[in-house]
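[1] Can you look at this prediction? I've put the sequence above it.
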Amino acid sequence: MRTERNLTRLGRVFARLDREPERPAHIDVPSMSRHRVVFFAATLAFYAAIVAAVVTTTWLVRLDWQVMFFRPYQQWPEIHAFLDYYVVLGQRGPTAVMVAAWLGWRSWRQHTLRPMLALGASLLLLNITVGAAKLGMGRLGPHYATVIGSNEMWRDGDIFPSGHTANAVVTWGILAYLASTPRARRWLSALSAVVALGVGLTTVYLGTHWLSDVVLGWAAGLLILLALPWCEPLIASVEAWLFRLRDRLRDRGTAAPVPVAPVPALVPAEAKDSDMAAREAARAPRPTGHAPGTLHTSRSERSPGAPAGSRRPPQPDRLPRTNPSARPVAGG
């Protein structure tokens, strides 16, 4: 009779993964080509130029103030409600959850962890680089500006570069970066660029960012996407380590239990000796007569085993038995 093995919950999950197709061989991992290096260097130079223009209070800072005084949210109030919801596409929490759900499904179907690891690496780089720039330059936003025409730098702000804009570039751009075909990569690149552009301009419309904050946010997000191929060897190493860990957990969770031989009960020494003596006594032959070399005592010398007289209890109402053979003697 065939019996099926009862799998644990971890074993069922691994069995489900094993039924999925392996990692597709046609997926092209981007490499740090010469064109990408040149583009990265140009974007980095543009990033530095924007920072220098704001620090030295050039025409870019004057443009920031002109846009702020224009107050776009007052010029077109009819689109204010829509843009309040649209700007959520640049918030890190909601966008990360949406993109992670899609990439997690792809990881499940393709039996690879690269999409999720690439998303994690990009968000980690985003938090480190953009967060450090925000805290380092400490620029105040338009709603908290103190001096007209000032660049509002190093005043304990956290507005430069725009985090919404950089997050929109990275979160939606990672979909184009991980696309499996050139056609999908082109369409997703255009879509992510439109979304990131709209999120940046929405923050300027709402008055939460300067225009230069948005421009620097676009550059910061693009730098992270361009630098991701440098992280691919580390992503591959982490993926291989996680799969080895999965295999070890699967082997541990589905291994058959090793039968354990029963341990005999321990017998105390005294009980064991008494049992051996009893078995030897039972095997020994029983004596049939008196032992040789001993005197046989007479019956009169033996101690009585029972009291003298009859062993029956006295019965006073019973007549004594007469001898039937005795006959009366006739006279005559």
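    Cool, the structure landed. Residues are numbered from 1 along each chain as shown.

[2] Please make it C-alpha for all contacts and neighbour counts, starting now.
    Fine.

[3] Can you report how many residues neighbour residue 37?
    13 (other Cα atoms under 10 Å).

[4] Quick one: residues in contact with whichever helix or strand it is part of.
    Taking DSSP states H and E as the definition, one finds residue 37 inside helix 34-55. The contact list for helix 34-55 (Cα atoms under 8 Å, 6 or more residues apart in numbering) reads 59-61, 151, 153, 212, 215-216, 219-220, 222-223, 226-227.

[5] Structure two is appended below for comparative analysis:
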Amino acid sequence: MRTDIFARLDREPEPPKIETPRMSRHRIALFGGTLAFYLAIVLAVLVSSWLVTLDWKVMLFRPYQQWPELHAFLDYYVVLGQRGPTAVMVAAWLGWRSWRQHTLRPLLTLGASLLLLNLSVGAVKLGLGRLGPHYATEIGSAELFAGGDIFPSGHTANAVVTWGILAYLATTPRARRYLSALSAFVSLGVGLTTVYIGTHWLSDVLLGWAAGLLILLALPWFEPLITRTEVFVLSVREQWRARRRLREAVPAAPAAPEPALLPQVLGAGPEDTRGAADRGPAPGTTGPAGHPGAAARARAHPTRADRTPLTPGGSRRPPHADRSPRNSAGPSRPVAGGPVAP
């Protein structure tokens, strides 16, 4: 039995209708407020404002030295913000959701959100080039444009998007509330853990929360593209299946018949390739009526093997009693005119 997602999609011709989020006024207002907060954090770091001073105070406080007993646990907890493990776990869950709901939308939505995350966060990381706390060179400096890649925090933004996509794809209001609280708790804990370990500034975490939330709020704008991608994937799959059924329905071409080999008589020359009817019965056998003369006639025509071989000094004819060979010495013939006188 096939258990893949496409096999599940084949069971029902009409998949159930799933309501997709839309860009309502409330969502647009949240998106605008989050974008303003995002730009404010970037501007505050660019001008080395009080936020940069707070970054240095938290860094010099060294939380990992104040509460060392939490270090072992938080080293494992921060994995919930790493892109590889979290993407695998969430993709497995959404794959099961796709199988149950007869649609590829959950997996395609996850792929679109991760693509947006890589493009947006990665571009800002490389553009600002901020160094982390462990690589800071000047106290009180924002450490921008120094070849770093930690602003905004990728762990924090990834935690917001990866776990928040579960709440975004929830089908009931109750499930959406519970999943939203779970994703907020996980992403908040991951961001503060990076500050505790010392891998990120506090402003990195604030910008990471804003970057991840912007992606979740903007996803309804990409729903038409996700729908068209799903239709395209399914149409390509149907074309592939149609071609495969066509190849299976075409019968295989019959093999060409092998040419029949004519029987040949070993040792027979060109003059002895006559049919068996012309040769007569084999020597020593009787004819069709059992007449003994048939065997005699058969022996009168010996085969090539029974014939006398032709030699340079003889012929095929058998020796005759009253005939002397050509090369044998015989009596001399008389010379014309009589014998010569002595």
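    That came through fine. The structure displayed is predicted, hence computed values, not measured ones.

[6] Fetch the TM-score of the aligned pair.
    Superposed pair, TM-score by TM-score structural alignment, normalised by the length of the first structure: 0.74. Supporting alignment: 259 aligned residues with a Cα RMSD of 2.3 Å.

[7] about what we covered before: how far does the helix holding residue 37 of the first structure sit from its chain's centre?
    39 Å (Cα atoms, centre = their mean, to the nearest Å).

[8] Now render the contacts of helix 34-55 of the first structure as TSV, adding neighbour count.
    Below are those laid out as TSV (neighbours: other Cα atoms under 10 Å):
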residue	neighbour count
59	11
60	17
61	20
151	23
153	19
212	21
215	21
216	24
219	22
220	27
222	19
223	24
226	19
227	17
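
[9] Could I get the buried residue list for the helix holding residue 37 of the first structure?
    Applying a neighbour-count criterion of 16 or more other Cα atoms under 10 Å, one finds 40, 43, 46-47, 50-51, 54-55 buried in helix 34-55 of the first structure.

[10] Which of the contacts of helix 34-55 of the first structure fall in helices?
    59-61, 212, 215-216, 219-220, 222-223, 226-227 (DSSP state H).

[11] Out of the buried residues of helix 34-55 of the first structure, which is nearest to residue 66 of the first structure?
    The shortest approach to residue 66 of the first structure among these belongs to residue 54, at 14.5 Å (Cα to Cα).

[12] what does that closest one align to in the second structure?
    In the second structure, the residue matched to residue 54 of the first structure (TM-score structural alignment) is residue 45.

[13] residues near residue 61 of the second structure, how many?
    11.

[14] Let me fix that, I meant to ask about residue 62 of the second structure.
    So residue 62 of the second structure, with other Cα under 10 Å, has 14 neighbours.

[15] can you redo the ones in helices among the contacts of helix 34-55 of the first structure as a markdown table with distance to residue 160 of the first structure?
    Below are those laid out as a markdown table (distance: Cα to Cα, whole Å):
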| residue | distance to residue 160 of the first structure |
| --- | --- |
| 59 | 17 |
| 60 | 14 |
| 61 | 12 |
| 212 | 8 |
| 215 | 10 |
| 216 | 8 |
| 219 | 12 |
| 220 | 11 |
| 222 | 16 |
| 223 | 16 |
| 226 | 21 |
| 227 | 21 |
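
[16] From these, pick the one nearest residue 77 of the first structure.
    Using Cα to Cα, these come closest to residue 77 of the first structure at residue 212, 23.0 Å.

[17] So what does that closest one match up with in the second structure?
    Counting by TM-score structural alignment, the partner of residue 212 of the first structure is residue 203.

[18] ok, that match touching residue 51?
    Yes. Checked against Cα atoms under 8 Å, the pair residue 203 of the second structure and residue 51 is within contact range at 6.9 Å.

[19] before we move on, the earlier item: for the contacts of helix 34-55 of the first structure, could you give me JSON lines that also reports distance to residue 84 of the first structure?
    JSON lines is the format used below for the contacts of helix 34-55 of the first structure (distance: Cα to Cα, whole Å):
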{"residue": "59", "distance to residue 84 of the first structure": "29"}
{"residue": "60", "distance to residue 84 of the first structure": "26"}
{"residue": "61", "distance to residue 84 of the first structure": "26"}
{"residue": "151", "distance to residue 84 of the first structure": "27"}
{"residue": "153", "distance to residue 84 of the first structure": "27"}
{"residue": "212", "distance to residue 84 of the first structure": "21"}
{"residue": "215", "distance to residue 84 of the first structure": "20"}
{"residue": "216", "distance to residue 84 of the first structure": "22"}
{"residue": "219", "distance to residue 84 of the first structure": "24"}
{"residue": "220", "distance to residue 84 of the first structure": "23"}
{"residue": "222", "distance to residue 84 of the first structure": "25"}
{"residue": "223", "distance to residue 84 of the first structure": "27"}
{"residue": "226", "distance to residue 84 of the first structure": "30"}
{"residue": "227", "distance to residue 84 of the first structure": "32"}
